[in-house]
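>>> Sequence first, then the predicted structure:
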Amino acid sequence: MDAEALPGRDLFVVAKCMVPTDAFLLQGCLVAGGVPAVVADAHHVQADLMIAPALGGVRILAPAAFLTQAREILAAYERGDYRLDDDADVGVALD
């Protein structure tokens, strides 16, 4: 997906999701990778999921200077580079 520019802003749409939770997951991956990404329209869609297609989904935005890095991170996510195995040790269990 080519990044869509927001008029009058230095932010570009780097991804869209129909489910807000998916958008926040992608935003978390981007932020962890050093991209200052933000989520837009999540509250509208969360209030009424049926409006998501009309709005074009929940948008994940990133500054122009981070577009290449954002694309690389999103491609790695799509490839499954961040996937955990079912038996992966994710830390100490809390009792």
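It's in.
>>> going forward, measure contacts between C-alpha atoms and count neighbours the same way
Will do.
>>> all helices of the chain, in order?
For the chain, the helices defined by DSSP state H cover 20-32, 42-47, 52-55, 67-79.
>>> And the first one, what does it pack against?
Read it as helix 20-32. Judged by 3 or more Cα pairs under 8 Å, 6 or more residues apart in numbering; DSSP states H and E, helix 20-32 is in contact with strand 38-40, helix 42-47, strand 58-63, helix 67-79.
>>> Quick one: distance of it to the chain centre.
Taking the mean of its C-alpha atoms, helix 20-32 sits 4 Å from the chain's own mean (Cα atoms, centre = their mean, to the nearest Å).
>>> And here is the other one:
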Amino acid sequence: MEQLALNAWLAAHPDVEQIPGRDLFIVARYMVPLDATLAQGCLVAAGVPAVLADAHLMQADLLLAPALGGVRVLVPQEHLPHAHAVLEGLARGDYALDDDRTYG
């Protein structure tokens, strides 16, 4: 993604924040580590390389969640639009399992 297009995309998505000095962007924050792990799994399954930051700290002591700002989901710059689309789909329930169907 070229710099001009990146700047325009970031202006339209003020919740996305760049990690200083890195090519990683915070695309989501979760107060529950399991929710962050689920989001990361959806991103990776969709082909978006995603990593979690602060997940282990929060699993050790959930009282740190407000101080740390939650578990951060990080993705590289070139995957920002796709990651945002996947996370919007997750929030809408696009990846929910059907309660009436048997899996296995």
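Good, I have the coordinates. Being a predicted model, the structure only gives us computed values, none of them experimental.
>>> Tell me which of the helices of the first structure sits nearest to Met1 of the first structure.
Nearest of the helices of the first structure to Met1 of the first structure, taken as Cα to Cα: helix 67-79 at 9.0 Å.
>>> Let me know which of the helices of the first structure is the nearest to Val13 of the first structure.
Between these, helix 67-79 lies closest to Val13 of the first structure; by Cα to Cα that is 9.3 Å.
>>> ok, back up a step: JSON lines for the helices of the first structure, including distance to Asp87 of the first structure and mean neighbour count?
Converted to JSON lines, those look like this (distance: least, Cα to Cα, whole Å; neighbours: other Cα atoms under 10 Å):
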{"stretch": "helix 20-32", "distance to Asp87 of the first structure": "21", "mean neighbour count": "18"}
{"stretch": "helix 42-47", "distance to Asp87 of the first structure": "32", "mean neighbour count": "16"}
{"stretch": "helix 52-55", "distance to Asp87 of the first structure": "35", "mean neighbour count": "13"}
{"stretch": "helix 67-79", "distance to Asp87 of the first structure": "20", "mean neighbour count": "16"}
